[in-house]
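Undergrad: Got a predicted structure plus its sequence, pasted below:
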Amino acid sequence: MTSPTPENPLGQEIPSRFGQPLARLIPTSGAASTFTAPPENFYETVGGHATFVKLVHEFYLRVAQDEILRPMYPEDDLAPAECRMLMFLEQYWGGPKTYLEERGHPRLRMRHAPFAVTPAARDRWLDLMRAALDATELSPLHDGMLWDYLDRAAHSMVNSA
C-alpha cells in the first residue's frame, strides 16, 4: 500500500508497465483531458434526438402516401402519431423517458390491438421503415442493431390473418 495521490486515490500498488506506473500513462490534464467521454448508450452514439427525428419523419412521409398503412391512422394529421413514435423510440434506445411520462408503459400489442395488423401491413410497415432507416444513413453496425429490433417488433404486432 502506498500513500493516496490524485492519480491513485486508494493508495493501491499499481503494476508497472514500460518502466512507469500505469496511472502515469493516463493523462489527467492538458490537451488529452479535453477529450469527451464516449457516448453511454445507443441513443447518444447514433446522434441522439436529431437522428431519431430524421428516422421517424422519413417514415411518416412514406406512410402519408401509403394505401395500406395510411388508413390505420385515425388522425387527419399524422403529426401526433409521429410524435408518439419518436418518443417511444427515443426512450427505448436510451433517450428521454418522455413517452413513459406522457403515455405510460408502451404496451405495444395492446395499443395496436384496435387495428388489423396483417402480414401484408407488417411487410409494408417494414418496407417503409427500411427506406426511412436507409435515409437516416447510420453506420452498418447501428443500422443492423436498430433494424433487428424493428423487424422483431413488427412481427410481434401481427394480430390478423
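TA: Looks like it arrived, so ask away. This is a predicted model, so every value here is computed, not measured.

Undergrad: only C-alpha atoms for contact and neighbour calcs from this point on.
TA: Noted.

Undergrad: which SSE is the nearest residue to residue 96 once chain neighbours are set aside in?
TA: Distance criterion CA to CA, 6 or more residues apart in numbering; nearest residue to residue 96, sequence neighbours excluded, is residue 90 at 6.4 Å. Per DSSP states H and E, residue 90 falls inside helix 79-92.

Undergrad: So which bits of that helix are buried?
TA: 82, 84, 85, 86, 87, 88, 89, 90, 91 (16 or more other CA atoms under 10 Å).

Undergrad: Got another one to weigh against that:
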Amino acid sequence: MTSAEIPAQPATPFEWMGGEPKVQALVDRFYDLMDIEPAYAELRTVHGTTLDDARQKLFWFLCGWLGGPALYEERFGHPRLRMRHMPFKIGIQERDQWVACMDQAMGETEVPADLRARLKESFFGTADWMRNAPGA
C-alpha cells in the first residue's frame, strides 16, 4: 500500500467519531444509562430530577471539546468546568461512575476502539480534576 492509498486519519476526534449525530448518540446513551443502571445511582442523584439540561449542555460542550463547533462557548462563554460543578458533590465514587458510564456509552455507540481509549484517559483526568468532596 502506498502512502497515497493509506486512508488519512480524521483531523479531529469530532470527525473521527462521525460529527454531531454521533456525539448526540453518545450523550443520549450516556444519560440513558445513568438513568437506568443501578451502578450509576450516586451519579444520577447528583443530577437532580431531570437530565434534559445536562444532556443538552454536555452535547454542546463535547462538540467543541472534540474539535467540532464551539456550541457551548457560543452560548455560555468559557466552560469553566470546575467552577460550574462546584455546587455538586463530586468524589471518587461520582468520578468513577461518570467515567464508567461514559465508557459504557462509548462502547455501545461504537466509538472506534483507539479513540475510545484516548477519550477514556482524557475523561478520567478531567473527572479526577473535578473532584471537590472532602477526603474524596
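TA: Okay, I see it. From a predicted model like this one, the values you see are computed outputs, not experimental measurements.

Undergrad: TM-score for these two?
TA: TM-score of the superposed chains, computed with TM-score structural alignment, normalised by the length of the second structure, equals 0.83; 125 aligned residues with a CA RMSD of 1.8 Å.

Undergrad: Can you name the residues that contact the residue nearest to the spatial centre of the first structure?
TA: By CA atoms, centre = their mean, the mean C-alpha position of the first structure lies nearest to residue 93, the distance being 3.2 Å. By CA atoms under 8 Å, 6 or more residues apart in numbering, the contact set of residue 93 of the first structure is 41, 42, 43.

Undergrad: quick one: the aligned partner of the second one in the second structure from residue 129 of the second structure, how far?
TA: The equivalent of residue 42 of the first structure in the second structure is residue 13 (alignment by TM-score structural alignment). Using CA to CA, to the nearest Å, residue 13 of the second structure is found at 22 Å from residue 129 of the second structure.

Undergrad: For residue 20 of the second structure, which non-adjacent residue is spatially closest?
TA: Closest to residue 20 of the second structure by CA to CA, 6+ apart is residue 63, at 6.8 Å.

Undergrad: What's the match for that neighbour in the first structure?
TA: In the first structure, residue 63 of the second structure lands on residue 90 (TM-score structural alignment).

Undergrad: So between residue 13 and residue 129 of the second structure, which is more surrounded?
TA: residue 13 (19 against 13; other CA atoms under 10 Å).

Undergrad: you'd agree that one is up against residue 114?
TA: No. Counting by CA atoms under 8 Å, residue 13 of the second structure does not reach residue 114; the two are 10.5 Å apart.

Undergrad: which residues does residue 73 of the first structure contact?
TA: residue 81.

Undergrad: I'd like to know how far the residue in the second structure that it lines up against sits from residue 121 of the second structure.
TA: In the second structure, residue 73 of the first structure lines up with residue 47, judged by TM-score structural alignment. To residue 121 of the second structure, residue 47 of the second structure is 23 Å away according to CA to CA.

Undergrad: same deal with residue 132 of the second structure?
TA: For residue 132 of the second structure, the distance to residue 121 of the second structure - CA to CA - is 20 Å.

Undergrad: okay, those two: which has more neighbours?
TA: Set side by side, residue 132 of the second structure and residue 121 show more neighbours around residue 132, with 17 against 13, by other CA under 10 Å.

Undergrad: Alignment lookup: that one to the first structure.
TA: So, by TM-score structural alignment, residue 132 of the second structure is matched to residue 159.

Undergrad: same check, this time on residue 109 of the second structure
TA: Using TM-score structural alignment, residue 109 of the second structure lines up with residue 136 in the first structure.

Undergrad: list the contacts for the residue lying closest to that match once chain neighbours are set aside?
TA: Of all residues not flanking residue 136 of the first structure in the chain, residue 55 sits nearest, at 5.7 Å (CA to CA, 6+ apart). Going by CA under 8 Å, 6+ apart, residue 55 of the first structure touches 132, 133, 135, 136.
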